[in-house]
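Participant: just a sequence and a predicted model for now, questions to come.
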Amino acid sequence: MSPAVLQAARTLWDFHLIYDEVSKADLIMGLGSYDLRVADRCAELFHQGLAKQILFTGKSGNWTGGLYDGTEAEAFAMRAKELGVPGKAILIEPQATNIGENIRYAKAMAGDNIRRAIIVTKPQTQRRAHATVRAQWPDVEALVTAPPTRFENQPTQAYPLDMFIHEMVGDVQRMIDYPAKGFQIAQSIPASVADAFDFLVKEGYHHHL
């Protein structure tokens, strides 16, 4: 992989990161994916006393078909239990197949008493989660965070670097297209990010568009 591709990928990575300062909330929501480190981060926040309940949401998506024995939400819940989170503190939403459904289905399951939620996702989907929850659950104060993973360590054996770059490119495209459909709030795309996006598409990283 060329240095130019890696530099463009890092530009998208930096754009996607948010890491809100988290504080006490009514709910921790873990968005299902290939990355079990999200469940680890949810468990960590739970043990810090930031919320009394975790809701894991996810069936399977573009990247996780066949990865787990059950759904993403079930796999995340099992990981959290292994890390000491009691089962009675965990809710499982096993139907969502994308971030919009994660938010809508979790909202329906959580009920009307949620005023503040901590949304935990992969580092590179923080901005997409931020834009989605503000469009589809506007009456909740949403704090978006992720495991503190470095760019170099984000790819996994099941999800290598090239797939990781395809995902980041596709999520920029969604930030451009989805506000008009009501799926996300509009995001400002810096020129450096737009240039990196165009370059990576030309280099063939367009499988998630």
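Facilitator: Received it, and whenever you're ready, just let me know what you need. Residues are numbered from 1 along each chain as shown.

Participant: from here on, contacts and neighbour counts on C-alpha atoms
Facilitator: Fine.

Participant: list the contacts for residue 73?
Facilitator: By C-alpha atoms under 8 Å, 6 or more residues apart in numbering, the contact set of residue 73 is 31, 32, 56, 57, 58, 59, 92, 93, 94.

Participant: put this next to the previous one:
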Amino acid sequence: MGDNQQTITESQWRRAVLIWDYHQMQHVLRPVDVAIGLGSHDLGVATYCAELFRAGLFPTLVFTGGNSPTTARVFPRGEAVHYREHAIELGVPAEAILLEPYATNTGENITRAREVLAGADIHPSTVLLVCKPYMERRSYATARQLWPDVEVSCASEPLEFSDYVKSIGDEKLVLDMLVGDLQRVIEYPKFGFATEQEVPEDVRAAYESLVCDGFTSRLIP
């Protein structure tokens, strides 16, 4: 449990679920040329990548991610390295996995993974991004901006919001992360980091309300 634990009200929870649902793209899973597992604190990303590989959705998997202050302790050898080891334990052949162990943000995840694929003479036309559940929309918008010539879809572990919160063990932190990712969805297009995403009025109102309530630790200045 984090030090920033606080009691989440029923109203705050409802607003968080609204944002959670917005972050997920609800793309229909289908076979693609390549999948890219985006590194984070969540090993469930690697677990789901392995599940989708075993289901035959793609022949090649790239794990991308170095370290951040929040992952260095959990994944001391880097996010992508630990993801790869986990996926191999779950039955993905080592030769099916490419490694990109340096990216420190989502933009680098996309551009560096593309470079690793090109280095292996793989030039996909369809790409599946596998990430944390609340990161789908930002990942999609980033890829559309930085890799516009591929068809991008997104996937994440099919978890209910309550189950995800339980897996993290810190309600306040999860709400902070939902709010922080939505801020990036809204703001990053202005800087050329991502494509514009329509944000429904009720989602934006939920976001502004949670910011006012103090769920701000993951906001950018």
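Facilitator: Noted; the coordinates are in hand. This structure is a prediction, so every number in the text was calculated from the model and none was measured.

Participant: got a TM-score for the two of them?
Facilitator: Aligned and superposed, the two chains score 0.95 in TM-score terms (TM-score structural alignment, normalised by the length of the first structure); 209 aligned residues with a C-alpha RMSD of 1.4 Å.

Participant: ok, back up a step: neighbour-wise, give me the winner out of the contacts of residue 73 of the first structure.
Facilitator: In terms of neighbours by other C-alpha atoms under 10 Å, the contacts of residue 73 of the first structure top out with residue 32 at 33 neighbours.

Participant: any idea what that one aligns with in the second structure?
Facilitator: Here residue 32 of the first structure is matched to residue 39 in the second structure, going by TM-score structural alignment.

Participant: report the contact partners of the residue at minimal distance from the centre of the second structure.
Facilitator: Nearest residue to the geometric centre of the second structure (C-alpha atoms, centre = their mean): residue 131, 3.2 Å. With contact set as C-alpha under 8 Å, 6+ apart, residue 131 of the second structure has these partners: 37, 38, 39, 45, 139, 154, 155, 156.

Participant: now with 10 Å, please.
Facilitator: Residue 131 of the second structure makes contact with 36-40, 42-46, 48-49, 137, 139, 154-157, according to C-alpha atoms under 10 Å, 6 or more residues apart in numbering.

Participant: kindly report the same for residue 53 of the second structure.
Facilitator: Residue 53 of the second structure touches 31, 34, 35, 59, 60, 61, 87, 91, 92, 93, 96, counting by C-alpha under 10 Å, 6+ apart.

Participant: pick the one among those residues closest to residue 172 of the second structure.
Facilitator: Sorting those by how near they are to residue 172 of the second structure, with C-alpha to C-alpha, puts residue 87 at the top with 29.7 Å.

Participant: what helix or strand is the closest one located in?
Facilitator: Using DSSP states H and E, residue 87 of the second structure falls within helix 79-89.

Participant: cool, residue 99 of the second structure as well?
Facilitator: With DSSP H and E as the test, residue 99 of the second structure turns up in strand 97-100.

Participant: likewise residue 108 of the second structure?
Facilitator: Short version, using DSSP H and E: residue 108 of the second structure is in helix 106-119.

Participant: alignment lookup: residue 5 of the first structure to the second structure.
Facilitator: Per TM-score structural alignment, the equivalent position to residue 5 of the first structure in the second structure is residue 12.

Participant: tell me the counterpart of the residue nearest to the centre of the second structure in the first structure.
Facilitator: Per TM-score structural alignment, residue 131 of the second structure is aligned with residue 121.
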